[in-house]
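Peer 1: Let's see this in three dimensions:
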Amino acid sequence: METVEDFTKVESIFVRGRNALMLRGQFTPIYTDYYIHLMENKLRHKEQLDTIIKEKLAFLTLHLTARPWAETVAWTVNLRAPRVNFFATGSSVHESITGHLFTEGVKEGDRNLLYSQTVVDGKEARRSTIELEDNDPVHWIESYYSQSEQRPARAFKLADENFVLIAAQPDCDLEWLENLTTEDVEKLTETEPTKLLETRKFRFHCGCSPEKFLPSLAQFKGNAEALFQDDDALEITCPRCGGKHIITPDMF
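Peer 2: Just a heads-up that it's a prediction; the model follows:
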């Protein structure tokens, strides 16, 4: 059975005098599960790319906590140099975040872009595309809030895998927000009147399994030979997390 320690707890805190919302979390539990996932699937990323995907997972998790519970959000970032796609998706309802990066078969675009999709059951998906100036996830989420959320936000990387997102609310003290430093954020709950609004918890988890890929192979039911071509099994890679799954003829 999972314990609270298996999850990253994200706090949603209202900064009263500044009319700002602070989201903060310590991401070691998510990163531990992320590295176990890489090890189990024999995946290894270059250090620079690994750092970027981890920070993207952290900031998407904070963003999810700033949003209504029912939303599932997916972010895909396409970079020109290095030529790579970063994917991350998460849901407060399922208390999970997952992601993967792709370095093969990535088309080179003329700009760095972030593609966002927000889904609520029973409603049409909401999509937006944001142009990015560099390879820093801190600037990605700040650009996303400025262009898509239509309000400013600041993102911070603190010590010991702690991350913070501070988003403007109506009548926010924008000068204060713009001039915040990492040192200010580290002691914010001591220097400003605040109120804890809620906490949510997340883990690194995709939920993929061999059985979930079978519907996409339904056309081969009754004709497994065409799919397996004399092989004993077929390996399928999950596009969400990079997990590898084995499909055998008897599963049909």
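
Peer 1: CA atoms for contacts and neighbours, from now on please.
Peer 2: Noted.

Peer 1: The helix or strand containing E142 packs against which elements?
Peer 2: Secondary structure assignment for E142, by DSSP states H and E: helix 137-144. On a contact count with 3 or more C-alpha pairs under 8 Å, 6 or more residues apart in numbering; DSSP states H and E, helix 137-144 meets helix 47-66, strand 126-132, strand 153-157.

Peer 1: want to throw those into CSV with distance to A226 and mean neighbour count?
Peer 2: Shown next, in CSV, are the helices and strands packed on helix 137-144 (distance: least, C-alpha to C-alpha, whole Å; neighbours: other C-alpha atoms under 10 Å):
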stretch, distance to A226, mean neighbour count
helix 47-66, 37, 20
strand 126-132, 37, 16
strand 153-157, 50, 21
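
Peer 1: Of all these, which one is nearest N78?
Peer 2: Closest approach to N78 among these (C-alpha to C-alpha): strand 126-132, 9.3 Å.

Peer 1: Show me where the stretch 1-150 of the chain has its strands.
Peer 2: 8-15, 20-26, 72-79, 84-91, 96-102, 112-119, 126-132 (DSSP state E, counting those that start in this stretch).

Peer 1: of those, which approaches P193 most closely?
Peer 2: Across those, closest to P193 is strand 8-15 (C-alpha to C-alpha), at 6.1 Å.

Peer 1: One more sequence to fold, the one below, so I can look at both together:
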Amino acid sequence: MSEPISVEEFTRVESIFVRHRNVLAVRAQFTPIYTDYYLHLMQYGLRNPEELDSMLKDLLAGLTLHLVARPWAETIAWTVNLRAPRVNLFATGGSIPESITGRLFTEDVRETDRDLFYSQTTTQPGAEPRTSTLQIDGRDPLFWVEQYYMQSEQRPAKVFRLPDETFVLVAAQPDYDEEWFGALDVAAVSGLEQAEETKLLETRRFRFHCGCDLGKILPVLAPWRDKADELFHGENQIIVQCPRCAARYEVTRDML
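Peer 2: From the prediction side, this is the model:
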């Protein structure tokens, strides 16, 4: 039996309503999630290029905050397809399991004529996901989230990096104060609770966790059972990566 997870391993995400301004501020300090992310990479001998690693971490932060701004039952996956460097950044999570995971794809990435952001939202197992696709600009994942809000959520949002790996998503609600929102900067967001009337709506706990294991990987390989030679190429074992978190699993012919 696995060891119980201590509270310290979770990132605490606060959902704060700013009265009179009619905006929702979602705030979290991501060191626990980032620590588990790096432990995951170490466990499987993975190492990402520094620039792409930072971008993936920002995308994980943006999706976590977005999940808390959305209804509880949703599972959301974001895929960003970049042309230069040619890479896919993937992040997915859900509020019910309170978990987030993700990875980079640097091989066999489809080439496109623009940078694209794909979102899939599922509300219950087996249901058809709600999808959206948009063209994005720049190399800042937090700006991608802001573009996603304008085009897919149909409302403005801003995402801020604060010191100590803290991020804040500020999302407009109906009848929000447009002038105040437009002037928001890091200093204003840092002192939000001192300068504004706020109410803490809820607190959630998220961790970096995929939940994959060999038992979930093997059924995906079932169609290869009668074509084992094509899969193994003369070897007795192969390494299979989880498509969600890049965890590596050793699969032998006998396992099929």
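
Peer 1: Overlay them and tell me the TM-score.
Peer 2: Remark: TM-score between the superposed chains equals 0.95 [TM-score structural alignment, normalised by the length of the first structure]; 252 aligned residues with a C-alpha RMSD of 1.5 Å.

Peer 1: out of the helices and strands packed on helix 137-144 of the first structure, which comes closest to A167 of the first structure?
Peer 2: Evaluated over these, closeness to A167 of the first structure peaks at strand 153-157, with 4.1 Å, by C-alpha to C-alpha.

Peer 1: what's the mean distance for the closest one versus the second structure?
Peer 2: With the two structures superposed, strand 153-157 of the first structure lies on average 0.4 Å from its match in the second structure, counting by mean C-alpha distance after the TM-score superposition for the first structure.

Peer 1: Determine which residue in the second structure is aligned with P239 of the first structure, please.
Peer 2: Residue correspondence to the second structure (TM-score structural alignment): P239 of the first structure is matched to P243.

Peer 1: ok so, going back, got the strands of the stretch 1-150 of the first structure as a markdown table, with distance to A224 of the first structure columns?
Peer 2: Converted to a markdown table, the strands of the stretch 1-150 of the first structure look like this (distance: least, C-alpha to C-alpha, whole Å):
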| stretch | distance to A224 of the first structure |
| --- | --- |
| strand 8-15 | 42 |
| strand 20-26 | 47 |
| strand 72-79 | 33 |
| strand 84-91 | 31 |
| strand 96-102 | 29 |
| strand 112-119 | 35 |
| strand 126-132 | 38 |
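
Peer 1: Show me the one of the ones you listed that comes nearest P210 of the first structure.
Peer 2: strand 96-102 (17.4 Å).

Peer 1: Which part of the second structure matches the closest one?
Peer 2: Against the second structure, strand 96-102 of the first structure falls on residues 99-105 (TM-score structural alignment).

Peer 1: same check, this time on stretch 202-211 of the first structure
Peer 2: Against the second structure, stretch 202-211 of the first structure falls on residues 206-215 (TM-score structural alignment).

Peer 1: Flag every buried residue along that stretch.
Peer 2: Using 16 or more other C-alpha atoms under 10 Å as the test for burial, stretch 206-215 of the second structure gives 206-210.

Peer 1: One more: stretch 14-31 of the first structure?
Peer 2: 14-15, 18-31.

Peer 1: Same question for stretch 78-94 of the second structure.
Peer 2: Within stretch 78-94 of the second structure, the residues that count as buried by 16+ other C-alpha under 10 Å are 78-83, 86-94.

Peer 1: which residues touch that stretch?
Peer 2: Outside stretch 78-94 of the second structure, the residues that touch it by C-alpha atoms under 8 Å, 6 or more residues apart in numbering are 56, 59-60, 63-64, 67, 72-77, 99-107, 109-120, 244.

Peer 1: what does N48 of the second structure align to in the first structure?
Peer 2: Taking TM-score structural alignment, the alignment pairs N48 of the second structure with H45 from the first structure.

Peer 1: quick one on the thing from earlier: pull the most distant pair out of the buried residues of stretch 206-215 of the second structure.
Peer 2: Farthest apart among those by C-alpha to C-alpha are F206 and C210. That separation is 11.8 Å.

Peer 1: anything in contact with each of those two?
Peer 2: By C-alpha under 8 Å, 6+ apart, the residues touching both F206 of the second structure and C210 are 99-100.

Peer 1: Nearest to P249 of the first structure, out of the strands of the stretch 1-150 of the first structure?
Peer 2: Comparing these by C-alpha to C-alpha, strand 96-102 comes nearest, at 27.8 Å.

Peer 1: Packing partners of that closest one?
Peer 2: Packing contacts for strand 96-102 of the first structure, counted by 3+ C-alpha pairs under 8 Å, 6+ apart, involve helix 47-66, strand 84-91, strand 194-204.

Peer 1: Quick one: the ones you listed as a markdown table, columns for distance to D232 of the first structure too.
Peer 2: Conversion of these to a markdown table gives the following (distance: least, C-alpha to C-alpha, whole Å):
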| stretch | distance to D232 of the first structure |
| --- | --- |
| helix 47-66 | 34 |
| strand 84-91 | 31 |
| strand 194-204 | 31 |
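
Peer 1: of those, which approaches P152 of the first structure most closely?
Peer 2: Of these, nearest to P152 of the first structure by C-alpha to C-alpha is helix 47-66, at 13.0 Å.

Peer 1: from the chain's centre, how far out does that closest one sit?
Peer 2: Here the centre of helix 47-66 of the first structure is set off from its chain's centre by 5 Å, with C-alpha atoms, centre = their mean, to the nearest Å.

Peer 1: what's the average distance of it to the second structure?
Peer 2: Superposed on the second structure, helix 47-66 of the first structure shows a mean distance to its aligned partners of 0.4 Å (mean C-alpha distance after the TM-score superposition for the first structure).

Peer 1: List the contacts of that helix.
Peer 2: 10-12, 21, 23-25, 27, 31, 71-73, 75, 86, 88-92, 97-101, 135-138, 141, 155, 163-165, 200, 202.

Peer 1: Go again with 6 Å.
Peer 2: For helix 47-66 of the first structure, the surrounding residues in contact (C-alpha atoms under 6 Å, 6 or more residues apart in numbering) are 23, 137.

Peer 1: Thanks a lot, see you next time.
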